[in-house]
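# From the sequence below, what's the structure:
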Amino acid sequence: MSPLHALVIYVPDSHAGAVLSAIGDAGAGRLGGYTHCSFTSPGTGRFTPLPGARPYIGKAGEPQEVSEIRIECLVEEDVLDAVVQGLRRAHPYEEPAFMSWPVNGHR
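So this is what the prediction gives:
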């Protein structure tokens, strides 16, 4: 078994399903006899695009607040790169907000 990583992604409500499918199809959320396992919670994303940015929502220099979904899942290290590539393809933002870190898990 490959070491586990926690992955957290913030995505607009409108694209949560697409991102969940993309990361699950790439191998995120595989636990025992299950696939596409995740936890989601709603929240508000805040950002201000800088000059030169190409924001999906809003305009440069104008603060934005967006209804977003926080996606949390476990990812085996050997598929982490493929999962990140999948989330980038499915995510509408120019710079998707996500983070990952190694975790101690048991199998």
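# make it CA atoms for all contacts and neighbour counts henceforth
Noted.
# mind listing the strands for the chain?
Secondary structure of the chain, counting by DSSP state E: strands at 4-12, 39-47, 64-76, 97-103.
# dump the residue contacts of Gly52.
Gly52 sits next to Ala60 when contact means CA atoms under 8 Å, 6 or more residues apart in numbering.
# please redo it, this time with the cut-off set to 6 Å
By CA atoms under 6 Å, 6 or more residues apart in numbering, Gly52 lies in contact with nothing.
# cool, Ser67 as well?
Counting by CA under 6 Å, 6+ apart, Ser67 touches Thr44.
# again, but for Val103
Applying CA under 6 Å, 6+ apart to Val103 gives the contacts Leu4, His5.
# Here is the second sequence; please produce its structure so I can put it next to the first one:
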Amino acid sequence: MSTTTTTDQTKYKLCYFVPPSSLQATKTAIFATNLAGVFSSLTDTSKVLYTNVCWETSGTGQFIPGPESTPDIGTRGKLEILEEVRVEIQVLGRENVRKVVEALKSAHPYEVPVYEVYKMENF
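All right, here's what the predicted structure looks like:
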């Protein structure tokens, strides 16, 4: 199984926030790329040891939809406080991150999905 489309082995971490009702859909879209949450052997990177690896934690988010918004959740001009899940997934290679983020955006219910990408160091 090929897990990367590039020789770039730079590690990145994708973190995003999603309501619990859409958690599985976003993870399914991301993992379907075969580019995220894949861990290989430290001594032989051609051996994939784990797939669909991620970290999840629950928390509370808030926002006020603006007058030009089309919110999936909430009402324009009214504070919305809701449970969300923070998901963290490792991705190898900058171009792979772009593809994984596109998969996230396509499956995420928010008009503007909240996500962050961090470049990781290898020690």
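# Send over the TM-score of the superposed chains.
Remark: TM-score between the superposed chains equals 0.93 [TM-score structural alignment, normalised by the length of the first structure]; 106 aligned residues with a CA RMSD of 1.2 Å.
# one step back: who wins for proximity to Ala26 of the first structure among the strands of the first structure?
strand 64-76 (9.7 Å; CA to CA).
# ok so, going back, distance to Ser21 of the first structure for the strands of the first structure - can I get that in TSV?
Listed next are the strands of the first structure as TSV, based on distance: least, CA to CA, whole Å:
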stretch	distance to Ser21 of the first structure
strand 4-12	13
strand 39-47	13
strand 64-76	12
strand 97-103	16
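# To Ala82 of the first structure, which of those lies closest?
For Ala82 of the first structure, the closest of the strands of the first structure is strand 64-76, at 10.2 Å, according to CA to CA.
# Give me the mean deviation of that closest one from the second structure.
Compared with the second structure after the fit, strand 64-76 of the first structure shows a mean deviation of 0.7 Å (mean CA distance after the TM-score superposition for the first structure).
# Going by neighbour count, which residues of that strand are buried?
Buried residues in strand 64-76 of the first structure, counting neighbours by 16 or more other CA atoms under 10 Å, are found at Glu68, Ile69, Arg70, Ile71, Glu72, Cys73, Leu74, Val75, Glu76.
# Out of those, which is nearest to Pro51 of the first structure?
The closest of the buried residues of strand 64-76 of the first structure, once distances to Pro51 of the first structure are taken by CA to CA, is Glu68, at 23.3 Å.
# quick one: what's aligned to that closest one in the second structure?
Here Glu68 of the first structure is matched to Glu84 in the second structure, going by TM-score structural alignment.
# and the closest residue to that match other than its chain neighbours, how far is that from Phe31 of the second structure?
What sits nearest to Glu84 of the second structure in space, not counting adjacent residues and going by CA to CA, 6 or more residues apart in numbering, is Pro19, at 4.4 Å. Applying CA to CA, to the nearest Å, the value for Pro19 of the second structure to Phe31 of the second structure is 18 Å.
# For the aligned residue in the second structure for Asn104 of the first structure, which non-adjacent residue is spatially closest?
Counting by TM-score structural alignment, Asn104 of the first structure lines up with Glu121 in the second structure. In space, and not counting its chain neighbours, Glu121 of the second structure is closest to Lys11: 7.2 Å by CA to CA, 6+ apart.
# mind checking how far the one you found is from Ile89 of the second structure?
Lys11 of the second structure is 10 Å from Ile89 of the second structure, by CA to CA.
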